[in-house]
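1. Compute the structure for the input listed below.
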Amino acid sequence: MTSSHPTPMSARRTALIGGLMVATGPLSLTLYQPALPTLVEDLDATTTGIQLTLTVYFAAFALAQLICGPLSDRYGRRNVGLLFFAIYVLGSLIAVAAPSLEVLFIGRFVQGFGVSAGVALSRAMVRDQFVGSEAIRILTLINLILTVTPAVAPTLGSIILQLGTWHYMFVVMAGFGLAILALMATNARETLPEAARVPFRPGTILANYRRLLAAPDFMFPSLLLGLTFTGFHGFTALLPFILIEGMGLTPFQFAMAMLVQTASFILGNLVVTYLSRRISGNQLLVIALCLLGVSGLAFGVLPRVFPNSVAAIMAPVGIWMLGLAFISPAATAAAMAGFGAIAGAAGALTGFFQVGGGFVGSLAAGTLFGDARTALVIQLPVVAVMVIGVALLDLARSKRNR
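-> Prediction:
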């Protein structure tokens, strides 16, 4: 079922543009993953300091969405997207020239601010045009496109590191941002009609966010989304130090190991694309919760039993990514379903929970534990329990309201 106004873009074009916009986020995260240990030496920094470059990125990414979404509700998705991706390119160029950790922090903050448009606007563009199972299928396609970037990025990053320095990784990010700007300028159409736009007033913005935060139908799926990404970005921050520093993998071997993560996510998206036509979003969530529970248990057990095994690390990662593929489109569609009139704000707030989960996950991984392996075997099982707990609370709420 489509929305009542004419569809400015086809489902395929919406998925392609939305997927590439969203892909900029993980590109900025995973391309320089193989260089994290190198950055410790080159910038005379600590492991914690380099991990905080991820945290700074996530903080800006999360907070900027709260501005980006309402701006797009007022000025349209396309115009705001062009502005924010220009900011992303500026941040990438700052990082290219970073002579110190402090300047790299600034570049990563500006990058995170600009790239926030990817999540917020892609979801709003889908909600402007599609609802129900069709929206889930398009969001799943966007997620599938999204997996191509982290599949290629660590391998590309390791090659760049062998041929040059980590600075060139940020040159690639700037180039990708310029390509997105060109795509949006030439191929993207505005999906928000003039008549549907709302004023950009602080009072209106706060009222919209209060409405969303007070709505259980929005909050529960958003919390599930945020916690799932807390786990994902937690182990994303830890894996380079566990596999490269702790287990002695080369950057290229690390990139090969990370293909387990990407392949699992691609497989999960393909299965979700097939199942979304046959089962409900709630049934997809149940499958996701089972997978995340198994993954949390495996994180707590396998690295302890097989401390020198890469498979003992990557098997739980792969299962978590399967669960993430199931939970992301279903939870996103469920959170935004009843809020078409403020789709920009709803997309921004779901993105805030998702990326805010990344902020919490990377911050906890880098600061609360003595070493990366300890963080992995404690943090991920705890997050899995929290995900299941939120889901059970939502189930109990639904039963009471019947």
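
2. Going by C-alpha atoms from here, please, whenever you check contacts or count neighbours.
-> Noted.

3. starting at the chain centroid, how far to the helix or strand hosting Pro70?
-> Pro70 is located in helix 47-75, with elements delineated by DSSP states H and E. Its chain's C-alpha centre and that of helix 47-75 lie 11 Å apart, by Cα atoms, centre = their mean, to the nearest Å.

4. Also stretch 389-402?
-> So, by Cα atoms, centre = their mean, the centroid of stretch 389-402 is 26 Å from its chain's centroid.

5. Name the residues that touch that stretch?
-> Identification of contacts with stretch 389-402 by Cα atoms under 8 Å, 6 or more residues apart in numbering yields Phe220, Leu223, Leu224.

6. Please provide the structure for the following sequence as well, for comparison with the first:
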Amino acid sequence: MTQTARPAAGTAGGAPDRRLWSIIILGSLTAIGPLSIDLYLPALPALAADLSTGAVQTQLTLTACVAGLAAGQAVAGPLSDTLGRRRPLLAGLAAYAAASVLCAVSPTVETLIAMRVVQGAAGAAGIVIARAIVRDLYQGVAAARFFSMLMLVTGLAPILAPVLGGQLLRLVPWPGLFAVLSGVGVALFLGALLGLGETLPPERRAAGGPRATAATFRDLATDRAFAGYALTIGLAFGAMFTYISGSPFVLQDIYGMSPQTYGVAFGVNALGIVTAAQVGGRLAGRVPLRRLLAAGLGIVTAGGAGLLLAVLTGAGLYGVLPALFLVTSGQGLILPNATALALSSSRASRAAGSGSALLGVAQFTLGGAAAPLAGIAGRGTAVPMAASIAALAVLASIVAAAAARTPEPPEAPEPEAAGDAGIPPSPA
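-> Reported below is the predicted structural model:
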């Protein structure tokens, strides 16, 4: 597949400052999910104690956010195909800032769970519409490179968020972390308002209505290539989210890490995602995207098997930490390439917002369903987390192998995007 991309009409040509600003904004929008989840990870044990609840109930606050992220994408994606990208994006970011304040003032774990659903649903607009904007302008190898580039920004969220969260806990109780998220929502709203233009002109917008949306979703779900790569993303993220939800208790309660040390360890693992994504971006075009995806899945599977072995044999942190690094690093090859492959399918190319939405639904639905598995046997054992990660990685590899048997779609001419997105073509 060759690179195809055109600048949005009215853009500043190849101006590096415009391009950098656009990458920062779009990358920050896709980082809403990990930022909303990871900032308060070091606070989970303290939150459980403060609200007098257990590990499973506390992990449900993660699941609730993920459920909101999934449901919100299913709404925001099709809306952006009908109304354009800007209006749904700005509305979602405004609602995210308000919902984060409500999370901060939640008096019980049940209220917090409910508010986390709302917060996730609102923030989903940023994730799904950012992907759709990239697909408006790029496809195939060019899209994979751009998604890898966005992970430079997206990857900062899981690297910095737990570290920042751990340090903030020295100054404020856990509700203060949600106040910080509200401020992030306001900043992203202003950035999108001032820095992103419309990339979907009226003549390319889809007909609205529930029936049209349902028909589009049905067409995408029956596309074997799209459905296979979407399920691959969901299963791989399920392994990742099992680690995200289980590691605060495993590493702090079982292996004795402090919240601050845990934040550093989590950040190192996230750095592995960024590094792998940039290596994959460099190789895209020289190595087939399907082969890069298979390499990422192999890394995650090896990490899952190593983690289970380390837990069962009592190897301690010397066995657990390297295995977790593999589990997380492999995601940097999986997510950009599986996303580009899915959105390059013939049906997804005609409805980027809806296609992006279904990818998000698969990713966050399976991730949310996997989260409670890590704590199903209580806070005193790491076996459920390790076994779940290993099983999900194997399933993702099997599904991706089946999807790879479908013919690779030809590179189609890229449609001209209207508006001023400020995103010049990516370099070859």
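
7. Mind checking the TM-score on these two?
-> Once superposed, the chains reach a TM-score of 0.94 (TM-score structural alignment, normalised by the length of the first structure), with 398 aligned residues with a Cα RMSD of 1.9 Å.

8. just to revisit the earlier point, save the contacts of stretch 389-402 of the first structure as a markdown table, and put in neighbour count, secondary structure and distance to Gly293 of the first structure too.
-> Output for the contacts of stretch 389-402 of the first structure, formatted as a markdown table (neighbours: other Cα atoms under 10 Å; DSSP: H, G, I helix; E, B strand; the rest coil; distance: Cα to Cα, whole Å):
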| residue | neighbour count | secondary structure | distance to Gly293 of the first structure |
| --- | --- | --- | --- |
| Phe220 | 21 | helix | 18 |
| Leu223 | 21 | helix | 16 |
| Leu224 | 27 | helix | 13 |
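
9. wait, which of these is closest to Tyr274 of the first structure?
-> Leu224 (22.4 Å; Cα to Cα).

10. What does the closest one correspond to in the second structure?
-> By TM-score structural alignment, Leu224 of the first structure lines up with Thr232 in the second structure.

11. measure that match to Ile398 of the second structure for me?
-> Taking Cα to Cα, to the nearest Å as the measure, Thr232 of the second structure falls 9 Å from Ile398 of the second structure.

12. show me where the stretch 101-250 of the first structure has strands.
-> Remark: strands of the stretch 101-250 of the first structure are absent; assignment by DSSP state E, counting those that start in this stretch.

13. and the equivalent of Cys103 of the second structure over in the first structure, what helix or strand is that in?
-> Superposed on the first structure with TM-score structural alignment, Cys103 of the second structure falls opposite Ala95. Using DSSP H and E, Ala95 of the first structure maps to helix 77-96.

14. angle of that helix against helix 47-75?
-> Counting by axes from the mean of the first three to the mean of the last three Cα atoms, to 10 degrees, helix 77-96 of the first structure lies at 160 degrees to helix 47-75.

15. Was I right to think Gly234 of the second structure contacts Thr365?
-> Yes: assessed by Cα atoms under 8 Å, Gly234 of the second structure is found in contact with Thr365 at 7.4 Å.

16. of these two, who's got more company?
-> Neighbours were counted for Gly234 of the second structure and for Thr365 using other Cα atoms under 10 Å; Gly234 has more, 25 against 22.

17. and the residue nearest to the more buried one when sequence neighbours are not counted, what element?
-> Computed as Cα to Cα, 6 or more residues apart in numbering, the closest residue to Gly234 of the second structure that is not its neighbour in sequence is Gln363, at 3.7 Å. Following DSSP H and E, one finds Gln363 of the second structure within helix 352-370.

18. need the contacts of stretch 389-402 of the first structure in CSV with distance to Pro193 of the first structure, can you?
-> CSV is the format used below for these (distance: Cα to Cα, whole Å):
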residue, distance to Pro193 of the first structure
Phe220, 29
Leu223, 30
Leu224, 31
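
19. Translate the residue nearest to Gly234 of the second structure into the numbering of the first structure.
-> In the first structure, the residue matched to Gln363 of the second structure (TM-score structural alignment) is Gln354.

20. same thing with Arg286 of the second structure?
-> That one, Arg286 of the second structure, aligns with Arg278 by TM-score structural alignment.

21. ditto for Ile127 of the second structure
-> In the first structure, Ile127 of the second structure lands on Val119 (TM-score structural alignment).

22. That match contacts Ala346, doesn't it?
-> No: Val119 of the first structure is not in contact with Ala346 according to Cα under 8 Å; the separation is 11.1 Å.

23. More neighbours: which of the two?
-> Neighbour totals were compared for Val119 of the first structure and Ala346, and Ala346 leads with 32 against 28 (other Cα under 10 Å).

24. what about Ala315 of the second structure, which SS state?
-> Under DSSP: H, G, I helix; E, B strand; the rest coil, Ala315 of the second structure falls in the coil class.

25. Contact partners for the alignment partner in the first structure of Gly68 of the second structure?
-> By TM-score structural alignment, Gly68 of the second structure lines up with Ala60 in the first structure. Applying Cα under 8 Å, 6+ apart, we find Ala60 of the first structure in contact with Phe109, Val110, Gly112, Phe113.

26. Near the third one, how many other residues are there?
-> Think Gly112 of the first structure. 31.

27. Run through the residues that contact it.
-> Gly25, Val56, Tyr57, Phe58, Ala59, Ala60, Phe61, Ala64, Tyr88.

28. you'd agree Ser245 of the second structure is up against Gly367?
-> No: if you go by Cα under 8 Å, Ser245 of the second structure and Gly367 don't touch, sitting 9.8 Å apart.

29. neighbour-wise, which of the two wins?
-> Each of Ser245 of the second structure and Gly367 has its neighbours counted (other Cα under 10 Å); Ser245 has more, 31 against 28.
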